[in-house]
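Participant: Quick one, structure for this:
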Amino acid sequence: MTDNDAAGVTAARLAMLLTAFRPGDDALGVSELARRTGVPKSSVHRLTGHLAAQGLLERDGGAVRLGLKLFEIGQLATRQRGLVDAARPYLADLREATRNTVHLAVLEGTEVVYLDIVRGPDAPRLPSRIGGRFPAHATAVGKAILAFSPEEALERVIGAGLPRIGPRTITAPGLLRRALMKVRTDGLAYEREESGTGVICVAGPVLDARGQAQAAISISGWSNRVHAERVAPAVKTTALTLSRALS
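Facilitator: Okay, the predicted model is just below:
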């Protein structure tokens, strides 16, 4: 194995260890990290020592937890931070106008990442969280972004497979393509129980000066509480206004 190959393996293992932590996790021991990552215990012990020395992990007895430096690094992601700061007043206004939960998301690979969530006062608690990910094909924000993205972004999603997430997830490439054509025509994407039972969502793309999606905003809630056709104009107006402000 060359030095470059060895460095690549080490970098991959470090990334696996850091991403092995899940929502709700506190400290994890070497055995649990080895189980989740498939990395040998001896390597986990050595690598977590290096990460702790750099402040990326913190020791808690014989276990480790994510370190504060990771949060600091996250705050340096200027593109996303700038987008969140610019979008927040618009998200707040949309939340106040509809009293539903509002999301801001971007596409990363085949998944959407939620950059900001403004919970509605009358809305139920949904499983989405800031920094959380979800398959793009099963969300309204994902479809809103894919409809206004280069073809290769859609091909990447289709190539990875379209697993069923909710009772009405689109799992056929042809159906997804037709759905995205309608999104391009309407400027809005809908999700009805595609991400989970009883969940409904309406999303609009946030476009750059070239007309390509750089993000999407949405309103989400339970299908027996959110009337998609009523909130859709507010979502579309907010997405267009934010698009102009960013451009």
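
Participant: use CA for all of it now, contacts and neighbours both
Facilitator: Noted.

Participant: gap between stretch 164-180 and the chain center?
Facilitator: 18 Å (Cα atoms, centre = their mean, to the nearest Å).

Participant: show me what contacts residue 193?
Facilitator: Residues in contact with residue 193 (Cα atoms under 8 Å, 6 or more residues apart in numbering) are 166, 167, 168, 169, 199, 200.

Participant: Checking the nearest residue to the first one once chain neighbours are set aside next. Helix, strand or coil?
Facilitator: Spelled out, that is residue 166. Nearest non-adjacent residue to residue 166, counting by Cα to Cα, 6 or more residues apart in numbering: residue 196, 4.2 Å away. Counting by DSSP: H, G, I helix; E, B strand; the rest coil, the backbone at residue 196 sits in coil.

Participant: neighbours around residue 196, how many?
Facilitator: Per other Cα atoms under 10 Å, the neighbour tally for residue 196 reads 19.

Participant: if I pick residue 235, what's in contact with it?
Facilitator: 94, 202, 203, 204, 217, 218, 219 are the contacts of residue 235 under Cα under 8 Å, 6+ apart.

Participant: Let's compare: structure for the following, please.
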Amino acid sequence: MMSNGPEGSNYAVPALEKSIAIIECLAQSSEGMPMSAICKNLSLPKTTVYAILCTLEAHNYVRKNPNGAYSLGLSLYSLGMLSVRHINSTIVFVPHLERLRDETHFTVHLCTYDKGESVCLEKIEGLGSIRFLSYVGERKLMNVSACGKAMAAFLPERELQAMFAKGMLSLTANSITTEQAFREHLEQIRQYGYSIDDEEGELGVRCVAAPIFTDERQVFGAISLTTLKGNLPMQKIPEYGEKLIETAKVISASLGFKA
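Facilitator: Here you go, the predicted model:
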């Protein structure tokens, strides 16, 4: 009897199954794998693996390293980030963001990483009368926002290079505009677990942010608190940084991250 659903074996596509097996095999190796190792691990003929790798490479789903080994390509990273962004954020994220807003009275942003930039996914207005011009869907270069810097600190090197390729924007005298200075700044963020935007994106405005991770220990995004400089003295930043870290941990856990 023929199955009437996509799970039936009659609907399987052998070439696609082999392609998926190759992608999953490469996902297990952080240093990449030569074609011979892929063939051996999957018991597939060299001609089949070569043809599939060439196709995947043409679409940037895999890439060939200088040493001849194959690794996963950035197209998979982009698709993965898009799939996570399609999560119903109202259910998964917003309650945590609103709680953070209620505790601090500050404006709360949730951003994600996409193609070397920070993208705003959610914005919860603060309880005061001040309204910031940020908006859902806004894209920013990573060096001029707390969320951007929090994400950049934990990106793999190839993604960090994509970020640097976008350029270093200077919005105020406090903006960090050189790669060396920015890399040194990222070391501090890794040490503290949160980032600070001290009038780097806009004069008179301070922000603090902490990174969010997925089940694959990849950076998904970051959450931030934004307020006027006078409402957030430097001596209070560690306190708010810890609040952000705790909230970020809860959201990361909802995405499958295990510390």
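
Participant: quick revisit: what's the counterpart of the residue nearest to residue 166 of the first structure in the second structure?
Facilitator: Matched to the second structure by TM-score structural alignment, residue 196 of the first structure sits across from residue 202.

Participant: and what of residue 160 of the first structure?
Facilitator: Match for residue 160 of the first structure (TM-score structural alignment): residue 166.

Participant: Surely that match is in contact with residue 143?
Facilitator: No. The criterion here is Cα atoms under 8 Å, and residue 166 of the second structure misses it with residue 143 at 10.3 Å.

Participant: Pick out whichever of the two has more residues nearby.
Facilitator: The residue with more neighbours, out of residue 166 of the second structure and residue 143, is residue 143; 29 against 13, by other Cα under 10 Å.

Participant: Provide a list of residues in contact with the spatially closest residue to the more buried one that is not a sequence neighbour.
Facilitator: Spatial nearest neighbour of residue 143 of the second structure, chain neighbours left out: residue 149 (5.9 Å); criterion: Cα to Cα, 6+ apart. Residue 149 of the second structure makes contacts with 142, 143, 186, 189, 195, as judged by Cα under 8 Å, 6+ apart.

Participant: Out of those residues, which sit inside helices?
Facilitator: 186, 189 (DSSP state H).

Participant: Quick one: the contacts of residue 149 of the second structure as CSV, columns for distance to residue 237 of the second structure too.
Facilitator: Converted to CSV, those look like this (distance: Cα to Cα, whole Å):
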residue, distance to residue 237 of the second structure
142, 20
143, 19
186, 17
189, 13
195, 10
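
Participant: Out of the contacts of residue 149 of the second structure, which end up buried?
Facilitator: Buried members of those, scored by 16 or more other Cα atoms under 10 Å, are 142, 143, 186, 189, 195.

Participant: of the residues you listed, closest to residue 36 of the second structure?
Facilitator: Among those, residue 186 lies closest to residue 36 of the second structure (Cα to Cα), at 38.2 Å.

Participant: just to revisit the earlier point, quick one: which helix or strand includes the residue nearest to residue 143 of the second structure?
Facilitator: helix 146-152 (DSSP states H and E).

Participant: Which element is encountered next along the chain beyond that helix?
Facilitator: Using DSSP H and E, the helix or strand that follows helix 146-152 of the second structure in sequence is helix 157-165.

Participant: can you tell me the mean distance of that following helix from the first structure after alignment?
Facilitator: Mean deviation of helix 157-165 of the second structure relative to the first structure after superposition (mean Cα distance after the TM-score superposition for the first structure): 1.4 Å.

Participant: Could you pull out the buried residues of that helix?
Facilitator: Buried residues in helix 157-165 of the second structure (16+ other Cα under 10 Å): 159, 160, 163, 164.

Participant: other SSEs contacting that helix?
Facilitator: Contact partners of helix 157-165 of the second structure among helices and strands, from 3 or more Cα pairs under 8 Å, 6 or more residues apart in numbering; DSSP states H and E: none.

Participant: Alright, that wraps it up for me.
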